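> here is my input, please return the structure:
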Amino acid sequence: MNQLQPILLYCATIWGLYGHREISNIQNRAGGFFLSVPRNASNCAVQGELGWRTCLTQQQIESFRCFVKLYHMSEDRLTNKVFRWSMNRKGSFSFNLVKLGRQWLLYDTLLSPTSGINCKISVIKQRLCRLDEEKWFSELLDDVGKAIGNKLRTYRLFKKDCRPELYVRYIISRHRQSNLSKLRCGILPLNIEIGFYSKPPTPINQRLCPFCDSAESEAHFLVNCAFYHDLNIDEFSFSPDDSNHLKFIMVMNTTEIKVLKLVAYTINDLCYKKKAVTFLIYFTYVLFYICHEHNRPDCILYIFLVNLC
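All right, here's what the predicted structure looks like:
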């Protein structure tokens, strides 16, 4: 983000008072590329994993920074005189910033004659970042118009603040980081997610695991499915009374690097096993169909022996 910000926020002091979709799209795509997740990933989840502030918040911080510096400029300078004159001109840069300051309870901070420049900028930055995080959290919990299921259904069980996650700050191979990010963001190709795109969408309680009768959620996939018993997480001392969701939350919120890497390796192995078994089932079905159509029972016996091995 340090390489992207100087380009996105160039001269944001002048034009950055309001949001621009194109700039936000660039930041969202950069975040998705960094996490190695596809475009159907929720922007809210990507922002939460990386702990990035929205472009609009960063733009407005730069605008307020310029306002504060102009306000504390020497009154003898022509720039300061024009600035103070424009504060009463509707639609001007200064007028709009003062209006936003009133809206966000920053009016007294902006026009305080005693506070220094750095103190004002620090207070404004903290306030805008807090508002940005509150907006992010409200979007995380928003279920309006999502009767068939929220893509962030699992993510909000363990994610409570917009701060960068541990695995983002440490070196993990790109492929393993991608699978871990997909699982956390709820876009790993499990039936709980695939059913979201069927037409009509499959009810959540019918999005079952292909290897058992339980719903194939992220928690079921990682800690509970009997089919993956040889790969499930075994480094945690779970209580017998812990639910699948509680176990999943404990795994996702781990703060130990060793365990975090183990989780990434395990998720990668689970995905590989599922792909391999799914391909084998599909391949067997196709061969069985071909042999049945050509009346070759010897080939059917051969397929049975191959799968048995």
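
> switch to C-alpha atoms for all contacts and neighbour counts from now on
OK.

> what segments of the stretch 1-150 of the chain are helices?
For the stretch 1-150 of the chain, the helices defined by DSSP state H, counting those that start in this stretch cover 5-8, 12-15, 21-35, 43-50, 55-71, 78-86, 93-103, 107-110, 117-140.

> center of this structure - which residue?
Note on the chain: the residue nearest the mean C-alpha position is residue 45, at 1.8 Å, using Cα atoms, centre = their mean.

> the nearest residue to that one once chain neighbours are set aside: neighbour count?
Nearest residue to residue 45, sequence neighbours excluded (Cα to Cα, 6 or more residues apart in numbering): residue 185, at 5.8 Å. When neighbours are counted by other Cα atoms under 10 Å, residue 185 registers 25.

> wait, residue 185 touches residue 43, no?
No. In this structure residue 185 lies outside contact range of residue 43 using Cα atoms under 8 Å: 9.6 Å.

> contact partners for the residue nearest to residue 45?
Residues in contact with residue 185 (Cα atoms under 8 Å, 6 or more residues apart in numbering) are 41, 42, 45, 46, 151, 152, 154, 155.

> and it, how far from residue 154?
To residue 154, residue 185 is 8 Å away according to Cα to Cα, to the nearest Å.

> sequence B follows; please return its structure for comparison with A:
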Amino acid sequence: MSYGAGIWGMVEHKKLNSVQNRACKLFLGLKRNSPNLAARGDMGWTSCLTKQRVEVLRLFCRLKCLSNDRLPVMISNWSSRRSKSWEKSVEAMIRNLNVSHICNVDNISKSHMNPLKRHLFQIDESKWFQDLWNDDKNPNGNKLRTYRLFKKDLKPEPYALSHFLPRHLRKATALLRSGSSDLIMIEKLRYSHPPTPLNCRTCPFCLEIETETHFLVECDMYSDIHFELFQEMHKTDNNFYNLSPKEKIIMILSSDLVNPKTISSYIYEMFSRRNYYMSYNYRT
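Okay, here's the model as predicted:
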């Protein structure tokens, strides 16, 4: 998608963002209305705009390092006479990025590319975090209220890329982490008409508010699965049973000491049981 981005990549293109978000969700097994921030966060992908800007800077550095008798430099010098040339746009972009501590427009070179890339990635990650904690656009409550408790950096998650999980396991984990599973009442009743109040989105088995935390560590319907999962977590932390429910779910969904396939298998088993009993109730 970024072919030739050194020329056209100074501005954001929403269609490219849509393609990238769709690719993330397709691989993770998420739905179209799943949060883009969670999908991109678990894949650990930088934004398209950041990748485009890296290509722009790389081309600009390359031109600066060529001798004046080279054809690309001659063309660049000729085009820079225009008031809205590519060179002037790049120079304005560099000034707006606040990279004076790394280099300036006049002395930029290939040796500055790695520091510039790190700076751009840091800006991208900071923007991602700001959006993650922004509740202004979510009148019914942020879907990512649980996700942002355990997701601390914009890096690939082991269950998504490092371990080759079967698609059904990867999907179950991604849906739970992103807060977009329709099986959990706090998400399912979000879109009811009129919207169901938060305190009425209760678990069909124990009448407590059904959140991701309740589903994963509290509900008695899955007590036997919880027991096996907690045993696995106890092997890595002897204090696991003394943790609060919130601390438990954070540890379960962020631990890198337990095989992601093991955790994903328990999550999938819980979803399968819930789906079976809910379907049985509807049939009867």
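
> quick one: TM-score?
TM-score for the superposed chains, counting by TM-score structural alignment, normalised by the length of the second structure: 0.91, backed by 274 aligned residues with a Cα RMSD of 1.8 Å.

> before we move on, back to that, counterpart of the residue nearest to the centre of the first structure in the second structure?
Here residue 45 of the first structure is matched to residue 38 in the second structure, going by TM-score structural alignment.

> ok, now which ones touch residue 81 of the first structure?
Applying Cα under 8 Å, 6+ apart, we find residue 81 of the first structure in contact with residue 75.

> any idea what residue 17 of the second structure aligns with in the first structure?
By TM-score structural alignment, residue 17 of the second structure lines up with residue 24.

> nearest residue to its match in space, please, no chain neighbours.
Distance criterion Cα to Cα, 6+ apart; nearest residue to residue 24 of the first structure, sequence neighbours excluded, is residue 55 at 6.0 Å.

> which residues touch the aligned partner of the one you found in the second structure?
In the second structure, the residue matched to residue 55 of the first structure (TM-score structural alignment) is residue 48. Listed by Cα under 8 Å, 6+ apart, the contact set of residue 48 of the second structure reads 12, 16, 17, 20.

> what's the answer for residue 14 of the first structure, then?
Residue 14 of the first structure makes contact with 63, 93 under the criterion Cα under 8 Å, 6+ apart.

> how close does it get to residue 26 of the first structure?
For residue 14 of the first structure, the distance to residue 26 of the first structure - Cα to Cα - is 20 Å.

> next, the buried residues of the lengthiest helix in the first structure.
Counting residues, the longest helix in the first structure under DSSP state H turns out to be helix 257-293. Neighbour counts over helix 257-293 of the first structure (16 or more other Cα atoms under 10 Å) mark 260-261, 263-271, 274, 284, 288, 291 as buried.

> which position in the first structure aligns with residue 223 of the second structure?
Correspondence of residue 223 of the second structure to the first structure, assessed by TM-score structural alignment: residue 229.

> repeat for residue 166 of the second structure
Using TM-score structural alignment, residue 166 of the second structure pairs with residue 173 in the first structure.

> what about that match, neighbour count?
The number of residues packed near residue 173 of the first structure is 11, by other Cα under 10 Å.

> list the contacts of it.
Residue 173 of the first structure touches nothing, counting by Cα under 8 Å, 6+ apart.

> quick one: it and residue 242 of the first structure, what's the gap?
31 Å.

> cool, and residue 226 of the first structure?
17 Å.

> do residue 202 of the first structure as well
Distance from residue 202 of the first structure to residue 242 of the first structure, by Cα to Cα: 28 Å.

> out of the two, which sits in the more crowded spot?
Ranked by neighbour count (other Cα under 10 Å), residue 202 of the first structure and residue 242 place residue 202 first, with 18 against 10.
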